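Participant: sequence unknown, structure follows:
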């Protein structure tokens, strides 16, 4: 069996992409933990719930939207319940399932962390790039996303959050609207 190699440009691009992604996420996650006592997983779930009308999400749909196994979500929700940031509630029309509900404490935790999170994104990412570079990155990401969806989800990604104004990604960290103010995200 012959080995397949990437050329130098492909290797440099892939390594640079991975390093950038890891470094930015590491800084953001460390800030969330240090300043707000939130893990990255906590924040992703709080963001999803904050942006959903009714502040609740059916657990199985939340797991699918995050591309998590249901068992991973269940363990994470148990940890967050113990801290009071989310609660479980019966799902309407699904006796075996449950909804994950954002509590007042969870909403307050998200609202406190969001401005610092956005500031971190700007500091480590957006402010470092020129408008032309940002446009190029958007084009690159959209090209890869289009390919990914066509090749791996030919019927399209199903995300019940889209109807609630949340843009779907595997990380699930896009706010509603085009601004970063909390008012636009509610």
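Facilitator: Great, that's in hand. Just so it is clear, the model here is predicted, and its values are computed rather than measured.

Participant: Only C-alpha atoms from now on, for both contacts and neighbour counts.
Facilitator: Fine.

Participant: what residues are up against residue 104?
Facilitator: Contacts for residue 104 (Cα atoms under 8 Å, 6 or more residues apart in numbering) come out as residue 85.

Participant: can you tell me how far it sits from residue 6?
Facilitator: Distance, residue 104 to residue 6, using Cα to Cα, to the nearest Å: 50 Å.

Participant: now residue 27
Facilitator: The gap separating residue 27 from residue 6 is 29 Å, by Cα to Cα.

Participant: So which of the two has more stuff around it?
Facilitator: Legend: neighbour count by other Cα atoms under 10 Å for residue 27 and residue 6, higher for residue 27 (14 against 9).

Participant: Show me which residues of the helix or strand hosting that one are buried.
Facilitator: Counting by DSSP states H and E, the element that carries residue 27 is helix 8-36. In terms of neighbour count (16 or more other Cα atoms under 10 Å), helix 8-36 has its buried residues at 25, 28, 29, 31, 32.

Participant: For that helix, name the packing helices and strands.
Facilitator: Using 3 or more Cα pairs under 8 Å, 6 or more residues apart in numbering; DSSP states H and E as the contact test, the elements touching helix 8-36 are helix 40-50, helix 104-124.

Participant: so that helix versus helix 104-124, what angle?
Facilitator: 140 degrees (axes from the mean of the first three to the mean of the last three Cα atoms, to 10 degrees).

Participant: so helix 8-36 versus helix 40-50, what angle?
Facilitator: 80 degrees.

Participant: chain center to helix 8-36, what's the gap?
Facilitator: Relative to its chain's centre, helix 8-36 lies at 15 Å (Cα atoms, centre = their mean, to the nearest Å).

Participant: Check stretch 91-106 too.
Facilitator: On the basis of Cα atoms, centre = their mean, stretch 91-106 sits 19 Å off its chain's mean C-alpha point.

Participant: Next, the distance between the ends of it.
Facilitator: 20 Å.

Participant: Please compare the first structure with the one that follows:
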């Protein structure tokens, strides 16, 4: 993604990473790929759902009793609507969610958990929170956690502002 230098039609020389930045980048890359794998493995073993299915179950479980619109669910999860739609179709086939025409205008869909969906999210939550606590919170001090939050927010904000995410 190297664009033209200011006032120049030639691409800029990449700003190569320093050795320290390379080490940090590799650590971050391994973390970013390892955590979702660990979450998927734990959830699959404990409750038979994937990390993305659990994310949907958790979000819908926190919605009002009449459910959540599928478009609102996509926005909440920050996923493409088509991704949510395909996942909801699979989860409906598994008996975890129900989809019905939205009560207010009939154009969208209201998503609710079935009894099996509620049972699944309730069974999955304890193991999931244990994994998250052991992987993220237990190794860090409260001060380190606060700094991690600030750092991640800064990175995310910059990425969004630059149109990277």
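Facilitator: Nice, thanks for sending it over. Please read these numbers as outputs of a predicted model, since none were measured by experiment.

Participant: Throw the helices and strands packed on helix 8-36 of structure 1 into TSV and include distance to residue 65 of structure 1, thanks.
Facilitator: TSV is the format used below for these (distance: least, Cα to Cα, whole Å):
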stretch	distance to residue 65 of structure 1
helix 40-50	9
helix 104-124	19
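
Participant: what's the helix holding residue 27 of structure 1 aligned against in structure 2?
Facilitator: With TM-score structural alignment applied, helix 8-36 of structure 1 matches the range 19-47 in structure 2.

Participant: post-alignment, the matching stretch versus structure 1, mean distance?
Facilitator: Comparison of stretch 19-47 of structure 2 with structure 1 after fitting gives an average deviation of 1.6 Å (mean Cα distance after the TM-score superposition for structure 1).

Participant: what stretch of structure 2 does the lengthiest strand in structure 1 fall on?
Facilitator: Counting residues, the longest strand found in structure 1 (DSSP state E) is strand 94-102. Mapped onto structure 2 using TM-score structural alignment, strand 94-102 of structure 1 covers residues 105-113.

Participant: Give me the contact list for the matching stretch.
Facilitator: By Cα under 8 Å, 6+ apart, stretch 105-113 of structure 2 touches 57, 60-61, 65-71, 96-103.

Participant: Repeat the analysis, applying 7 Å as the threshold.
Facilitator: Residues outside stretch 105-113 of structure 2 that contact it (Cα atoms under 7 Å, 6 or more residues apart in numbering): 60-61, 67-70, 96-102.

Participant: which parts of that stretch are buried?
Facilitator: 108, 109, 110, 111, 112, 113.

Participant: which of the residues you listed are the two that sit furthest away from each other?
Facilitator: Within those, 108 and 113 form the most distant pair, 16.7 Å apart (Cα to Cα).

Participant: and stretch 108-123 of structure 1, how far out from the chain's middle?
Facilitator: The answer for stretch 108-123 of structure 1 is 13 Å, by Cα atoms, centre = their mean.

Participant: So which bits of it are buried?
Facilitator: Result for stretch 108-123 of structure 1 [16+ other Cα under 10 Å]: buried residues 109, 110, 111, 113, 114, 116, 117, 120, 121.

Participant: Identify the residue of structure 2 aligned to the last one.
Facilitator: Counting by TM-score structural alignment, residue 121 of structure 1 corresponds to residue 132 in structure 2.

Participant: follow-up on the earlier one: got a PyMOL select line for the buried ones in the contacts of stretch 105-113 of structure 2?
Facilitator: Buried residues within these, by 16+ other Cα under 10 Å, are selected in PyMOL with:
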select buried, resi 60+61+67+68+69+70+96+97+98+99+102
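
Participant: Which ones among the contacts of stretch 105-113 of structure 2 lie within strands?
Facilitator: 68, 69, 97, 98, 99, 100, 101.

Participant: Out of those, flag the one nearest to residue 141 of structure 2.
Facilitator: residue 68 (36.3 Å).

Participant: related to what we said a few turns ago, of the helices and strands packed on helix 8-36 of structure 1, which is nearest residue 137 of structure 1?
Facilitator: helix 104-124 (14.7 Å).

Participant: Following element in sequence after the closest one, please.
Facilitator: Using DSSP H and E, the helix or strand that follows helix 104-124 of structure 1 in sequence is helix 131-152.

Participant: elements contacting that next one?
Facilitator: For helix 131-152 of structure 1, there is no helix or strand it packs on, judged by 3 or more Cα pairs under 7 Å, 6 or more residues apart in numbering; DSSP states H and E.
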